[in-house]
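S.K.: fold the following for me, if possible:
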Amino acid sequence: MKRRVVVTGTGVVSPLGNDIETLWDNIKKGKSGIKRLESDEFKDINTKIAGYIDDFDSEKYLEAKEIKRYDLFTQYGYAAAMQALEQSKVNLDKVDKDRVGIYIGSGAGGLQTLLDNHKTMLEKGAKRVSPFLIPMAINNMVSGLVAIKTGFRGPSFAVVSACATSNHAIGEAYFNIAHGYSDAILAGGAEATITPLYFAGFSKMRAMSTKNDTPERASRPFDLDRDGFIMSEGAGVLFLEEYEHAKKRGATILGEIIGYGSTTDAYHITAPDYQGAAKAMKLAIERAEIQPEDVDYINAHGTSTPAGDISETKAIKEAFGESAYDLKVSSTKSMAGHLFGAAGAVEAIITLKSMAESIFPPTINLENPDPECDLDYVENKAVEGNINLALSNGFGFGGHNAVIAFKKG
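M.R.: Presented below is the predicted three-dimensional model:
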């Protein structure tokens, strides 16, 4: 018999706040976390705006001498994991650490570390490269550091599937617990990719917005005037736990994961195919043993790219049929920007808060709706209403699709 899996802790580092309540308060207010980049390093790049973080205090989580040994993405991920454990109130001295795992992924890993050391090698020679280069740069170091600090000895690895990374991490953790292999798993993603190199690459793809004069209005999913996504950074981590395990220790249940769908487009390295996304939603619904019309809300992938938003709208219509017009859909990337490998986890946390407080978060900057995007996107302002069942979508370059189905706690 499949075991129930609940969420008992969450943690976040984001452009809208470095704790859950600050993030959620800004989401409810429809506040944008996008700002202009002032560094001259970006002067020759078309996009000069991002959801960067300028108020993260790493010394709240790590000793000063440790900080220089970990890339920023690792620091973000570790901070989010510690927040999730703190909220869960799990007793590390009493839990069976052989049955607690860590699935925290990243799309790019320690990108800044790699770039810094490459520059050092070119300018000063190979002997000046840091001995910490490899452990700082590899994608799995958040999971590794969290394991070292907590003593968790269950399954531990880093999912890498671009923008679907943390949805895959959460979904695979859900399966692991549901099938009885673990009692609890920290799952999510972390990212710190705001660098001139990544900006140059995405700029050449014409994938990012160039609305540099109006940063707060640049991310506008489903709007006819959208022109690309906004790069952001941060981390999101959820503490997933088997229901009886959580109940036995008196944990507060924030919500329940009841389904997970994962598919691949097998179509194109960057262009989306709506059928793969639709199938992932259908699988999440089927495995949750619910009907499409039972779903109240979808936290959309909604990146604000011309092709992506149309494709996701088509996918929702394919998965839900006529009931697609009865549910509410919103993209919180309109406020937080796109956190790549951390996006799904941050959006899962927002979805859980939405359900708990009966508030549909808005899609801001939706002023001129695209005729091809004709669903209810909760335009510009949050709306009150009961949310019993919700989906959170995550789709990544390479055609990777991952959808999580949540039930109100």
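
S.K.: CA only for contacts and neighbour counts going forward, please
M.R.: Will do.

S.K.: check contacts around the residue nearest the centre of the chain.
M.R.: Taking C-alpha atoms, centre = their mean as the criterion, Ala343 is the residue nearest the geometric centre of the chain, at 2.1 Å. With contact taken as C-alpha atoms under 8 Å, 6 or more residues apart in numbering, Ala343 is in contact with 163-164, 166, 189, 235-236, 394.

S.K.: also this sequence, please, to line up against the first:
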Amino acid sequence: MYIEGSQPRIAVIGMGCWYPGARDLRQLWENILSRRRQFRESPDRRLPLADYYDPDPTVPDKTYGKRMAVIEGFEFDWASKRIPKTVVETADIAHWVALEVAIAALENSGYTRANVPGERTGVILGNSLTGEQTRSNNMRLRWPFIQRVIHAAAKAKGLPLQVIDELTIAMQEYYKSVFSPFTEDTLSGNLSNTIAGRICNFFNFHGGGYTVDGACSSSLIAVATAANALNNGDLDLALAGGVDISLDTFELVGFAKTGALTSKDMTVYDRKASGFIPGEGAGFVVLKRLEDARADNDYIYAVLNGWGISSDGKGGLTAPSREGQAKALRRAYNRAGYSLNNVDFIEGHGTGTPVGDRVELEGIALAMGANSETPSRSCGITSFKSLVGHTKAAAGIGGFIKAVMAVNRRVIPPLAGCNEPNEVFDKAAHCLYPVLQGEVRQTTETLRAGVLDFGLKG
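M.R.: So this is what the prediction gives:
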């Protein structure tokens, strides 16, 4: 039921996830409560450190980061889903991780492929670069350039033409053997914008499916976009989430050259914060208007009351702004109908970068201090990234799921990797405190939580 002009609240009726060390909600919640961190040295099959690591951050084409958080054991059961093996082999794994997690979320909400309504159900997915498999597959089509390089180098060394030709033929065979052949399914299987469409295709949804890209805030933008679609009556049921399987040289060397990675431990909201450890994963939530969820007797994990988006305008493209962040928070709580000062804890962005953490905390404090209706009180802050690193396009939805589980269980969850809280907690952000292990609180009262994430420029 949708009443035009109303401002319905949004119910979270289902969730699904696959993050490092957690292939389901139970494992994720156990890791959250125990502060079980998932960082390990980069496995060679993802990033061979012998080829790409150098402790000197100025060395070209190298990364000084040695660790990451990876998902393990994922196997897509294409046969049971009646998806041709050839299609699966030519598509980026991000497609199949997203589909698997979307299925889990819908089943968690009580729906199956057979009974889920399709006419006004849509999928909004956060993703930035498809996945690392797509970028590696693109190398197959670069063979003509590589062939010219081989010819030029071999001729410069004086090799006979026959030897050059034989060498080229042999190298082409070796080179292309590691890549999937290009077929009629390759293009659609390696585009970011078809991941959501694949989920719609699998379930026969007709409400629309598309990908949104807001960099690291992509999946929270997906949630806000889905909430808007439910709010204005375009959808009656929405899957919103994100997937990011991109731990390859393009991102890791790129992040290293911005100085965002840490060569040490990841310490979020800490005085010694030095950057983040990259991660990967996927998460989805199933959303419905609250009155519809109640009418359908759905289990309601939590209720989304307000959401807001902003950008920083002028300034550095990668430098966050506390004013821009505060603007998004004010917009969200104006919609919610209550103040940020009434929130019990905030699931923060928390990358562990010195500038990012400080600006984030100052931005939250600025938004809290801007509302004079309610006196300031102490609000806890925690971060999903402190457990699994920065999962980029899948980071926001991971934090959202964590916050939903926490308010559902009436627990203020702990932060990991903060040993010496940032000095900003004693200054501009004195209204906030990091939720350390000894400050985890369970209550019988209803909890309110906020969730935020940064992207590039907002």
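
S.K.: overlay them and tell me the TM-score.
M.R.: The TM-score (TM-score structural alignment, normalised by the length of the first structure) is 0.90; 393 aligned residues with a C-alpha RMSD of 2.2 Å.

S.K.: quick revisit: helix, strand or coil for the aligned partner of the residue nearest to the centre of the first structure in the second structure?
M.R.: By TM-score structural alignment, Ala343 of the first structure lines up with Ala395 in the second structure. Put simply, Ala395 of the second structure is helix when judged by DSSP: H, G, I helix; E, B strand; the rest coil.

S.K.: helices of the stretch 301-409 of the first structure, start to end?
M.R.: For the stretch 301-409 of the first structure, helices defined by DSSP state H, counting those that start in this stretch occupy the ranges 306-320, 333-336, 343-357.

S.K.: cool, the stretch 1-150 of the second structure as well?
M.R.: Taking DSSP H, counting those that start in this stretch as the criterion, the stretch 1-150 of the second structure carries its helices at 25-34, 49-52, 85-90, 93-108, 132-137, 143-156.

S.K.: do you know which of those lies nearest Val435 of the second structure?
M.R.: helix 25-34 (11.6 Å; C-alpha to C-alpha).

S.K.: give me the stretch of the first structure that that closest one matches.
M.R.: Going by TM-score structural alignment: helix 25-34 of the second structure matches residues 20-29.

S.K.: what range in the first structure matches stretch 316-331 of the second structure?
M.R.: Under TM-score structural alignment, the match for stretch 316-331 of the second structure is residues 268-283.

S.K.: report the buried residues of the matching stretch.
M.R.: 272-283 (16 or more other C-alpha atoms under 10 Å).

S.K.: could you list which of those belong to helices?
M.R.: Taking DSSP state H as the definition of helices, those contribute 274-283.

S.K.: closest to Ala246 of the first structure among these?
M.R.: Leu283 (26.5 Å).

S.K.: you'd agree the closest one is up against Ala277?
M.R.: No - counting by C-alpha atoms under 8 Å, Leu283 of the first structure does not reach Ala277; the two are 10.0 Å apart.

S.K.: and the aligned partner of Pro292 of the first structure in the second structure, how far from Pro181 of the second structure?
M.R.: Taking TM-score structural alignment, the alignment pairs Pro292 of the first structure with Leu340 from the second structure. Separation of Leu340 of the second structure from Pro181 of the second structure (C-alpha to C-alpha, to the nearest Å) stands at 53 Å.

S.K.: same check, this time on Lys264 of the second structure
M.R.: 40 Å.

S.K.: Ser6 of the second structure too?
M.R.: 52 Å.
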